[in-house]
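Novice: I would like the atomic coordinates for the input below:
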Amino acid sequence: MSETQSAADLSDRIAAELPYLRRYARALTGSQKSGDQYALATLESILQDRSVFQADLSAKVGLFKCFHAIWASSGAPAPEEDSSTLARAQAHLARLEPNTREALLLSTIEDFSIADIATIMDISRDEVRYLINTARTDMQDSISGQILIIEDEPIIASDLSSIVTELGHSVTGIGRTRDSAVALGKSHRPDLILADIQLADNSSGIDAVNDLLKDIGNVPVIFITAFPERLLTGERPEPAFLISKPYREDQVKSAVSQAMFFASTETLKV
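Specialist: Below is the predicted model of the structure:
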């Protein structure tokens, strides 16, 4: 294979993994803008130096490893201008042990193995395990709030309700359709919305969320979808938090805990 063909193949493999890097970066920073800035910086770095991909690493591990080199050197996510939400989140994040959120997200949301996380973060496997366990404890104990669930399947809605309640949050209601979800959100403003994409009457969970946010203002949203890459193109305003279907309990817990750090609400426990 020629050098040109090899470079093209690498570009294709990186492009296939880029939506998941965007998802991860947005979850770390709490916003599309900041997360995508980090993703772009990662791609620019790879254009300058592709040596990390010469090792025996998958394209996804290599991509995330490049990202982490940049993330670690920056020291903290870049807050957006005039963002009291992110400023407040930074105060909470500063109390957490370094690298704990990163390890937890890589494990639960991105589904990397302990060995892969160790490679990405350039630490030992034992340290990865320690960071994940510490993150679970720190994040679950630091924040509580009120959550609106938008889900048309009763069993899944009940499961999600149980998961977030176990974390110490309360459920303000469960909307099965676009109209019912909007009505619930307007009657009792949530601190976070957990929404499926396809609802009972063939309406869209995305439309329900957009309608609701126009009325109640900015609230963190976690979408649940079988096709997360379709919402991570970078071509329009997109969610910072996504869970892939079928989800696992630890994925929901991790995403909810991460998202609540970026919730501007009086129910946050300092």
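
Novice: contacts and neighbour counts: CA atoms only from here.
Specialist: Noted.

Novice: for the stretch 51-200 of the chain, which segments are assigned as helices?
Specialist: Under the criterion DSSP state H, counting those that start in this stretch, the stretch 51-200 of the chain carries helices at the ranges 59-74, 84-93, 100-108, 114-121, 125-142, 154-166, 178-187.

Novice: deepest in the core, which of those helices is it.
Specialist: helix 100-108 (a mean of 22; mean count of other CA atoms under 10 Å).

Novice: okay, angle between it and helix 125-142 too, please.
Specialist: Angle of helix 100-108 versus helix 125-142, following axes from the mean of the first three to the mean of the last three CA atoms, to 10 degrees, is 110 degrees.

Novice: another for comparison:
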Amino acid sequence: MTNTTATAGATASFADIIAHNLPYLRRYARALTGSQNSGDAYAAATLEALIADRSTIDGASSTKVALFRAFHLIWNSAGAPIAEENSDLARRAQEHLKTLTPNSREALLLSTIESFSHSEVAEIMESDQAEVAALLASARTEMEDSIAGRILIIEDEAIIALDLQSIVSDMGHEITGVGRTASGAVALAADDKPDLILSDIQLADGSSGIDAVNEILVNAGDIPVIFITAFPERLLTGDRPEPAFVITKPYSEEQVQSAVSQAMFFASTQTLHA
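Specialist: Prediction:
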């Protein structure tokens, strides 16, 4: 193999690894900013930085860790702004986030939603494991106890629906109802407007949770939404519009808790078109 061929192969391999992990960087960035537009802009800036200077990945324990570490270099240098959407809930979120321990949300999302180990989170944030543990403790205390709301669950599998009800109820939230079909969910939301929607994608009768959410938001207005799917990469392509908050099936209790806590701060979730 010539040097040129070897270099081309290495570049292709690097590009493939980055492409594989990019949807998850988008998910993290969107949850952190509360916005598809803002999150994707940070992800794009990260890729541009890596193209310009691949030395930022040197010494990383994995390419995925390197990708997220590069993101954090940009995020921190930009002052870590949050979503700029012009809504009352977004403005209230900005004020409330000022009271949180710095970097605590980042540590919580990296650990719970993206499933990085404490050592990997420390590497990404250029910190140490003791500080990461302290940040996680602060995040759970400050965020999960800060806002209680009314949640509509759209889920056709009874066991999963019961599990989700248990998780969010234990967090102090009230369940407005459980919709198993798109029409049922829309009817529930019309009768009792929720503060947040937690929705599966594919429902019992073949209807779409995406369609249900879009119809609900037309009538209910600015409500944060969390989508649950076994194929998150399909909702994290960078196309417009896509959601800001996505949980992967099978999920953990911590992932649901973290996503719900984050989403309650924002009403900037982009709706989807079927």
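
Novice: one step back: let me have the helices of the stretch 51-200 of the first structure in CSV, adding distance to L212 of the first structure as columns.
Specialist: Shown next, in CSV, are these (distance: least, CA to CA, whole Å):
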stretch, distance to L212 of the first structure
helix 59-74, 33
helix 84-93, 19
helix 100-108, 28
helix 114-121, 37
helix 125-142, 27
helix 154-166, 19
helix 178-187, 5
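
Novice: so for N218 of the first structure, which of the ones you listed sits nearest?
Specialist: With CA to CA as the criterion, N218 of the first structure lies closest to helix 84-93 of the helices of the stretch 51-200 of the first structure, at 9.4 Å.

Novice: find me the equivalent region of that closest one in the second structure.
Specialist: Using TM-score structural alignment, helix 84-93 of the first structure corresponds to residues 88-97 of the second structure.

Novice: how close does that stretch sit to the first structure?
Specialist: On superposition with the first structure, the average gap between stretch 88-97 of the second structure and its aligned counterparts reaches 1.5 Å (mean CA distance after the TM-score superposition for the first structure).

Novice: that stretch: how far from the chain's middle?
Specialist: Using CA atoms, centre = their mean, to the nearest Å, the mean C-alpha position of stretch 88-97 of the second structure is found 18 Å from that of the whole chain.

Novice: what's E166 of the first structure aligned with over in the second structure?
Specialist: Under the alignment by TM-score structural alignment, E166 of the first structure pairs with D170 in the second structure.

Novice: from D163 of the second structure, how far out is its match?
Specialist: From D170 of the second structure across to D163 of the second structure, the span is 11 Å (CA to CA, to the nearest Å).

Novice: next, count neighbours for A19 of the second structure.
Specialist: Neighbours of A19 of the second structure under the rule other CA atoms under 10 Å: 11.

Novice: what are the ranges of the strands in the stretch 151-270 of the first structure?
Specialist: For the stretch 151-270 of the first structure, the strands identified by DSSP state E, counting those that start in this stretch occupy 170-175, 192-196, 221-225, 241-244, in order along the chain.

Novice: what range in the second structure matches the second one?
Specialist: Residues 196-200 of the second structure are where strand 192-196 of the first structure lands when matched by TM-score structural alignment.

Novice: show me what the matching stretch is in contact with.
Specialist: Where contact means CA atoms under 8 Å, 6 or more residues apart in numbering, the residues beyond stretch 196-200 of the second structure that reach it are 149-156, 209-210, 213, 223-229, 263-264.

Novice: and the strands of the stretch 151-270 of the first structure: which comes nearest S107 of the first structure?
Specialist: With CA to CA as the measure, strand 241-244 is the member of these nearest S107 of the first structure (13.0 Å).

Novice: now for the residue lying closest to L167 of the first structure once chain neighbours are set aside: which residues touch it?
Specialist: In this structure, L167 of the first structure finds its nearest non-sequential neighbour in Q140, 6.1 Å apart by CA to CA, 6 or more residues apart in numbering. Taking CA under 8 Å, 6+ apart as the criterion, Q140 of the first structure is in contact with 167-168, 257.

Novice: what is the nearest of the residues you listed to S113 of the first structure?
Specialist: For S113 of the first structure, the closest of the contacts of Q140 of the first structure turns out to be S257, at 20.7 Å, with distances computed as CA to CA.

Novice: quick check, the closest one in contact with M139.
Specialist: Yes - in this structure, S257 of the first structure sits in contact with M139. The criterion is CA atoms under 8 Å, and the distance is 6.0 Å.

Novice: on that earlier part again, shared with the second structure, which of the contacts of Q140 of the first structure?
Specialist: Cross-checking those against the second structure gives 167, 257 as conserved contacts, using both residues aligned by TM-score structural alignment, their matches' CA atoms under 8 Å.

Novice: quick one: which of the contacts of Q140 of the first structure is nearest A16 of the first structure?
Specialist: Nearest to A16 of the first structure among those is S257, at 27.5 Å by CA to CA.

Novice: quick one: contacts for the counterpart of that closest one in the second structure?
Specialist: Residue correspondence to the second structure (TM-score structural alignment): S257 of the first structure is matched to S261. Each residue near S261 of the second structure by CA under 8 Å, 6+ apart is listed here: 143-144, 147.

Novice: what residues sit buried inside stretch 223-235 of the first structure?
Specialist: Neighbour counts using 16 or more other CA atoms under 10 Å place 223-225, 228-229, 231-232 of stretch 223-235 of the first structure among the buried residues.
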